[in-house]
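Visitor: Next comes the sequence, and after it the predicted model I'd like to discuss.
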Amino acid sequence: MLFLCGLLRNPKASVAATGILIQTAGIIYSFPFSLSIGVSTRVGHALGAGQPSRAQWTTIIGICLAFTFGLSASAITAALKSVWGKLYTDEPQILELISTGLPLLGLCELANSPQTAACGVLTGTARPKEGARINLCSFYFVGLPVAILLTFKCKIGFPGGYGLGYWQHRFAACA
């Protein structure tokens, strides 16, 4: 995705903003990943001890916690959208792109956090290949093509600096 930003209307600002958003995603991801490891360990121990109901409750609680974190991450990124970029730069074009992209990044955590916890459950049940397949399909066979389609085919570009009318026009042109 970072390489494809070089093809956008303002490649320098797009690459810079994407780099900052990728670093932010890495910070955010550390929480559901840690939860995933904990859930994996507890599910594995429960199943090893012959307590499948305890493993089931661990799974339910872990996925609920992950969803709650996804909601929190979404709210925090929306609240910090105009402040977060200033930690990295004072370039107005980059700040505008970050302030538009950050809430979208948080919105993605609504699905990414529970999915990460669920992959931890799969690891705890000795099926890590299934989790790897889910990640591969989710990010590279669904997410990447959709991003390329919306960015270049629908000509949305990096989601920044456009009013609602622009988005409605672009989605109507894509349909």
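Guide: Looks like it came in fine. Numbering: from 1, shown residues only.

Visitor: Going by C-alpha atoms from here, please, whenever you check contacts or count neighbours.
Guide: OK.

Visitor: Count the residues that sit near the closest residue to Cys119 other than its chain neighbours.
Guide: Using C-alpha to C-alpha, 6 or more residues apart in numbering and skipping the chain neighbours, the partner closest in space to Cys119 is Gly131 (4.7 Å). By other C-alpha atoms under 10 Å, the residues close to Gly131 number 19.

Visitor: these two touch, right, Pro52 and Ala46?
Guide: Yes: the criterion here is C-alpha atoms under 8 Å, and Pro52 meets it with Ala46 at 6.4 Å.

Visitor: one more structure, for comparison:
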Amino acid sequence: MFNARVANELGAGNPRAARISVYAVMTLTVLEAIMISSTLFACQHVFGYIFSNEKDVVDYVTNMAPLLCLSVILDSLHVVLSGIVRGCGWQKVGAYVNLVAFYLCGIPIAAALGFWVQLRGKGLWIGIQIGAFCQTALLTLITSCTN
């Protein structure tokens, strides 16, 4: 429960300890995301066999593997950054960031790519990843501007 650690340090009047905790968890998160994504990317040609033995399914999963790797990285980062925002007591800010990133940016782009541009599942996933990138970027901006 990282957000509790940040909240406890801030509540105790130790902003320096809270900042060190943020640096530590972000370093661990980046390392973990890179390891998992690298493993998934390296295994992308055999990863599809978990789901099916059909060649078309395996090829589609192989084609989608880079998006899965990006998803792992972005999800790891925005979960930690959301915890930082909650730990600072800015739940409303996190809700607004989520609203803007996904409902005003990610979902419309996903719908356009998936249905209008005819990218189907890949377009839907690209749009959601754009929303996740927007959320991560906004939360990174908020966290980095926090004193």
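Guide: Nice, I can see it. Values in this document were obtained by computation on a predicted structure and should not be read as measured data.

Visitor: picking that back up, counterpart of the residue nearest to Cys119 of the first structure over in the second structure?
Guide: Aligning on TM-score structural alignment places Gly131 of the first structure opposite Gly94 in the second structure.

Visitor: Kindly report the same for Ala49 of the first structure.
Guide: Per TM-score structural alignment, Ala49 of the first structure is aligned with Ala12.

Visitor: Just give me the mean distance for the top helix by length along the second structure relative to the first structure.
Guide: Ordering each helix of the second structure by length in residues (DSSP state H) puts helix 55-87 first. After superposition onto the first structure, the mean distance of helix 55-87 of the second structure to its aligned counterpart is 1.4 Å, using mean C-alpha distance after the TM-score superposition for the first structure.

Visitor: Show me what that helix is packed up against.
Guide: Secondary-structure packing of helix 55-87 of the second structure (3 or more C-alpha pairs under 8 Å, 6 or more residues apart in numbering; DSSP states H and E): helix 2-11, helix 15-42, helix 44-47, helix 91-98, helix 120-144.

Visitor: deepest of those, which one?
Guide: helix 120-144 (a mean of 20; mean count of other C-alpha atoms under 10 Å).

Visitor: what's the angle from that one to helix 15-42?
Guide: Angle between the axes of helix 120-144 of the second structure and helix 15-42 is 160 degrees (criterion: axes from the mean of the first three to the mean of the last three C-alpha atoms, to 10 degrees).

Visitor: From the chain's centroid, how far away is helix 120-144 of the second structure?
Guide: 7 Å (C-alpha atoms, centre = their mean, to the nearest Å).

Visitor: do stretch 113-129 of the second structure as well
Guide: For stretch 113-129 of the second structure, the distance to the chain centre is 18 Å (C-alpha atoms, centre = their mean).

Visitor: One more: stretch 71-91 of the second structure?
Guide: For stretch 71-91 of the second structure, the distance to the chain centre is 8 Å (C-alpha atoms, centre = their mean).

Visitor: ok, and for it, which residues are buried?
Guide: Buried residues in stretch 71-91 of the second structure, counted by 16 or more other C-alpha atoms under 10 Å: 71-78, 80-88.
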